[in-house]
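> heads up, no residue letters with this:
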């Protein structure tokens, strides 16, 4: 028998596949069940990991179960447990089980949602999910979009679309607040905006973009021969959850014919709640919006989306005909998502959203988002009632910024005290809390989005802050 006629050595028997899949599922289910008693963060030094994993690849394989156990024991636990109920750092992510299974199925079917020919089924589900998001935003039927890896890719695609809509000017300039995510700065650089022409506009005491300062800067730049590509607003900054004045920005951008992009990566799904609709009023007037389902819509990474009010702008910017893809004439007049963004090879990211909503219904998602808003408000009330804590900025979209401050310490001492408190929290391992700096003040920061988080989780974390803060303060 010729070697080419033999069975591939990269295949497994059905029994082996079932055994491995069952073991992997057991590992995940046990992890989820034990989450409350586990650490919210764990890490290992590189030299330790290097001793375990460095070296050339093995020429011959190992026992599959042993490899699976090694990964579950020595690789995956070392990092932020973003779905832990007391992980309050950065922007947590707590995926649903149907979303996890959707990714498993998508990998098994080896789907590439690049064109209608290659994957009409998942392409259609992406149309469905994008239309759901379009409706939640309040966009017209002319809107279109695509799923992305996350806010970084969505920002690049939005700014490239804005650049093309502006006529691809030779001296582009772009604007955002000084609270904007670094992904927007990186996206502007990728789109060809010189670093010195990326304007970071000052914010007010609530960390919202100063529209008057924006107007002055744009007027000055136009007078100097620069061409405005876009204004980038925030619908939930990473530091404070603050929301830029969307209505005022939309009024100004419409009057000046300027593309308005809104970074709603984590905060956008608050639109599903009545409270969120009020807070995000005016977002439907933006030209484009980036939003991440792997944040406040409880999906596994990666599940971002970009929605553009006039969907044709994406095709204008990204559609390129290629001879090797000419067979996509099958499905002509059907959408090919590779024509809407930077990726040709694309996982079916909409599948996990669609499956999760079909299995649970939308109501539990809406309730879970509202729960995060309510818990953050309760946390703010706790802070304001404590004699040793200070609320630094009003709670917004699930984020609470505060610090230890009993009113007796100077700013330098407060900075040192709160850094010590954060270090104690880190090593205590009950919870994970991150920090930010607001107008020169070192601030503790809790982002409360996880659908499994309870008030007990929040209160225990705040109690620990008070305990460590009281010890760190100067004795009376």
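Noted; the coordinates are in hand. Since this is a predicted model, take the numbers as computed values, not measurements.

> going forward, measure contacts and count neighbours with C-alpha atoms only.
OK.

> give me the helices and strands touching the host helix or strand of residue 156, please.
When elements are assigned from DSSP states H and E, residue 156 belongs to helix 151-165. Contact analysis of helix 151-165 by 3 or more CA pairs under 8 Å, 6 or more residues apart in numbering; DSSP states H and E lists helix 182-190, strand 227-234, strand 259-263, strand 288-292, strand 304-308, helix 312-318 as its packing neighbours.

> among the ones you listed, which is the most enclosed?
The highest average neighbour count among those, using mean count of other CA atoms under 10 Å, belongs to strand 288-292 at a mean of 30.

> next, the angle strand 227-234 makes with that strand.
Per axes from the mean of the first three to the mean of the last three CA atoms, to 10 degrees, the angle that strand 288-292 makes with strand 227-234 is 40 degrees.

> wait, isn't residue 395 in contact with residue 377?
Yes: counting by CA atoms under 8 Å, residue 377 is a contact partner of residue 395 at 6.6 Å.

> whatever helix or strand residue 212 lives in packs against which elements?
Element membership of residue 212 [criterion: DSSP H and E] is helix 211-223. Judged by 3+ CA pairs under 8 Å, 6+ apart, helix 211-223 is in contact with strand 227-234.

> just checking, next helix/strand downstream of the strand it packs on?
As assigned by DSSP H and E, the chain's next helix or strand after strand 227-234 is helix 246-256.

> contacts for that next one?
Contact partners of helix 246-256, identified using CA atoms under 8 Å, 6 or more residues apart in numbering, comprise 211, 231, 233, 259-260, 280-283, 285-286.

> put this next to the first one:
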């Protein structure tokens, strides 16, 4: 299903809902007024108390009604069931009523999500608040000694989130890889919380484990991985990258698993460009490799890894007694959105017998696009891949994926066995706690499964290619108005500057005037430039044109 048509219809339903003034009076009013003023204007109060005086939407799914149904079915915290009332008493009429409610749960959650998105889109992007202001608010209300009405607490929290947060789902949030999220994925996270499946073992959560397996096999097939490849959902890209390093160590150095790095006699080394994600510095620290095990390979004018410098560094390390272990190619760097030369890196790693890992946390989604997938040529030769669903697949945090073509090595790296866990299920079944870093596991994959099922591949292709075109529009609009573009990528990241620009002051003004949220970045150690990235499927051509026009007016 088309992203914009699906989400737009939900938004139109939300726009027709009424709004209430927190003081108690009601009036018909468009949802657009929810965060009017945003309490971030100079001189305006940003407190939730002040926000209650502004318009906010009536909840499409009444919290009290929902909690009433929940408490009836689940009982109190002491497990005592509540007696049935006329609406839920067993019987044909009650069953029909409950069926009708059940059928509409997804629509209600999706409509609520669309309503929040509509309100955010009409409001400010950047808050004005201090840590002391938030701490005072929390300290004055929540000492956790006296029970409070849940409805009141949720209302207060929603106001805090609406007021005191950079709205990363805003159409003019041109920042890091934090997307708007599909209503289907919000439904997925809600269902996961309601049923609370534990995915450590297959036997405990058969349906949830098979849904994740089915989804991951499809994703792996898009990357050209075999059907028996190992794959798991992670909390994010850092965990997936960490998993890759652990598995690479296990495969290359058999003594590592039992005896640790101290028994190896030589230090393993990792190779990545200076534009690679900085999670690898933390990974080198936490695995015991040490941060000095990272070899920062030079980049050329295009900011991609220099193959000659890589070959020189590997040869030098071997001469000096180190053990070259892994090369990390990045498919969509955080700073500039560039893609390392994956085919050449793959050939080099095969020749040198090195593990080839591709960090495609953001850019991996373009594998679905007929127009853009050639940018990832060579990724099918990787030993392992990181890809985040909570980036360009537009589902809520956190939903990373780790894929590896060596299932036996993955099992060796994370094997575990204990009597208090259920026995292994017969057949071709893997218990996730024995094939991943995590033990207790949330049903992370449901939000991606529902979003893929609802929108289909065609919906994702439309969304990804449209955002890429908006990135091109932003790039050309800035260039046309005198800005200098300093990165080259088919992905919607645009880094720009102009002579004499004070980037820090410029961005402060951009945010103060609520033009957009953009960031400062240094590429290849050079002077800071402005970085903008189209991350939201709600962004329009009008949003892009407005940003180009408004930033030009500042200089």
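Arrived safely, thanks for sending. All figures in this text were calculated on a predicted structure; none of them were measured in a lab.

> let me see the TM-score of these two.
Overlay of the two chains. TM-score (TM-score structural alignment, normalised by the length of structure 1): 0.90; 451 aligned residues with a CA RMSD of 2.3 Å.

> which part of structure 2 matches the helix holding residue 156 of structure 1?
Alignment of helix 151-165 of structure 1 against structure 2: residues 237-251, by TM-score structural alignment.

> contacts for that stretch?
With contacts defined as CA under 8 Å, 6+ apart, stretch 237-251 of structure 2 is touched by 234, 256-257, 279-280, 283, 287, 325-326, 355, 357, 359, 361, 384-388, 400-402, 404, 409-410, 412-413, 436-437.

> with structure 1 superposed, average distance for it?
Following superposition, stretch 237-251 of structure 2 is found to deviate from structure 1 by 0.5 Å on average (mean CA distance after the TM-score superposition for structure 1).

> starting at the chain centroid, how far to that stretch?
Centroid separation for stretch 237-251 of structure 2 versus its chain: 19 Å, with CA atoms, centre = their mean, to the nearest Å.

> same deal with stretch 7-17 of structure 1?
Mean-position distance between stretch 7-17 of structure 1 and its chain equals 37 Å (CA atoms, centre = their mean).

> next: stretch 306-326 of structure 2.
Remark: stretch 306-326 of structure 2 is offset 33 Å from the chain centroid, using CA atoms, centre = their mean.

> same check on stretch 326-334 of structure 2?
17 Å.

> got the end-to-end distance for that stretch?
In stretch 326-334 of structure 2, first residue to last residue: 20 Å (CA to CA, to the nearest Å).

> the aligned partner of residue 436 of structure 1 in structure 2: how many residues sit nearby?
If you follow residue 436 of structure 1 across to structure 2 using TM-score structural alignment, you land on residue 521. By other CA atoms under 10 Å, 20 other residues sit near residue 521 of structure 2.

> now swap in the one 3 residues further on and tell me
Other residues within reach of residue 524 of structure 2, judged by other CA under 10 Å, total 15.

> isn't it up against residue 276?
No: applying CA under 8 Å as the test, residue 524 of structure 2 and residue 276 come out as separate, 11.0 Å apart.

> contacts only, for residue 369 of structure 1.
Residues near residue 369 of structure 1 by CA under 8 Å, 6+ apart: 269-270, 272-273, 296-297, 449, 451.

> 6 Å instead?
If a contact means CA atoms under 6 Å, 6 or more residues apart in numbering, then residue 369 of structure 1 has no contacts.

> that one matches what in structure 2?
With TM-score structural alignment as the criterion, residue 369 of structure 1 pairs with residue 464.

> for its match, give its distance to residue 65 of structure 2.
Note on residue 464 of structure 2: its distance to residue 65 of structure 2, by CA to CA, is 38 Å.

> quick check, nearest of the contacts of helix 246-256 of structure 1 to residue 430 of structure 1?
residue 280 (33.5 Å; CA to CA).

> next, count neighbours for that closest one.
23.

> quick check: it vs residue 265 of structure 1, distance?
Distance of residue 280 of structure 1 to residue 265 of structure 1, given as CA to CA: 13 Å.

> following element in sequence after whatever helix or strand residue 465 of structure 2 lives in, please.
Using DSSP H and E, residue 465 of structure 2 maps to helix 446-480. Sequence order places strand 484-485 as the next helix or strand after helix 446-480 of structure 2, per DSSP H and E.

> contact partners for the corresponding residue of structure 1 for residue 429 of structure 2?
In structure 1, the residue matched to residue 429 of structure 2 (TM-score structural alignment) is residue 334. Under the criterion of CA under 6 Å, 6+ apart, residue 334 of structure 1 has no contact partners.

> just send the contacts of helix 246-256 of structure 1 back as TSV, with distance to residue 143 of structure 1 too.
Shown next, in TSV, are those (distance: CA to CA, whole Å):
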residue	distance to residue 143 of structure 1
211	27
231	19
233	19
259	15
260	14
280	18
281	18
282	16
283	14
285	12
286	11
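
> from those residues, which is closest to residue 362 of structure 1?
Looking across the contacts of helix 246-256 of structure 1 and measuring by CA to CA, the closest to residue 362 of structure 1 is residue 280, at 19.6 Å.

> on that earlier part again, once aligned, what mean separation remains between the helix holding residue 465 of structure 2 and structure 1?
So helix 446-480 of structure 2 averages 1.2 Å relative to structure 1 (mean CA distance after the TM-score superposition for structure 1).

> now do the buried residues in that helix.
446-452, 454-455, 457, 459-475, 477-478 (16 or more other CA atoms under 10 Å).

> stretch 34-46 of structure 1 now?
Buried residues in stretch 34-46 of structure 1 (16+ other CA under 10 Å): 35-36, 38-41.

> now find how far off-centre that stretch is within its chain.
Once both centres are worked out by CA atoms, centre = their mean, stretch 34-46 of structure 1 turns out to sit 21 Å from its chain's centre.

> so residue 398 of structure 1 sits right up against residue 448, yeah?
Yes: judged on CA atoms under 6 Å, residue 398 of structure 1 makes contact with residue 448 at a distance of 5.1 Å.

> overlap in contacts of the two?
residue 372.

> compare these two (neighbour count), which wins?
Between residue 398 of structure 1 and residue 448, counting by other CA under 10 Å, residue 448 is the more crowded of the two (31 against 28).

> who touches the equivalent of that one over in structure 2 in this structure?
Under the alignment by TM-score structural alignment, residue 448 of structure 1 pairs with residue 534 in structure 2. By CA under 6 Å, 6+ apart, the residues touching residue 534 of structure 2 are 174, 492.

> gap between residue 534 of structure 2 and residue 108 of structure 2?
28 Å.

> SS state for the residue in structure 1 that residue 439 of structure 2 lines up against?
Using TM-score structural alignment, the equivalent of residue 439 of structure 2 in structure 1 is residue 344. Look at residue 344 of structure 1: counting by DSSP: H, G, I helix; E, B strand; the rest coil, its state is coil.
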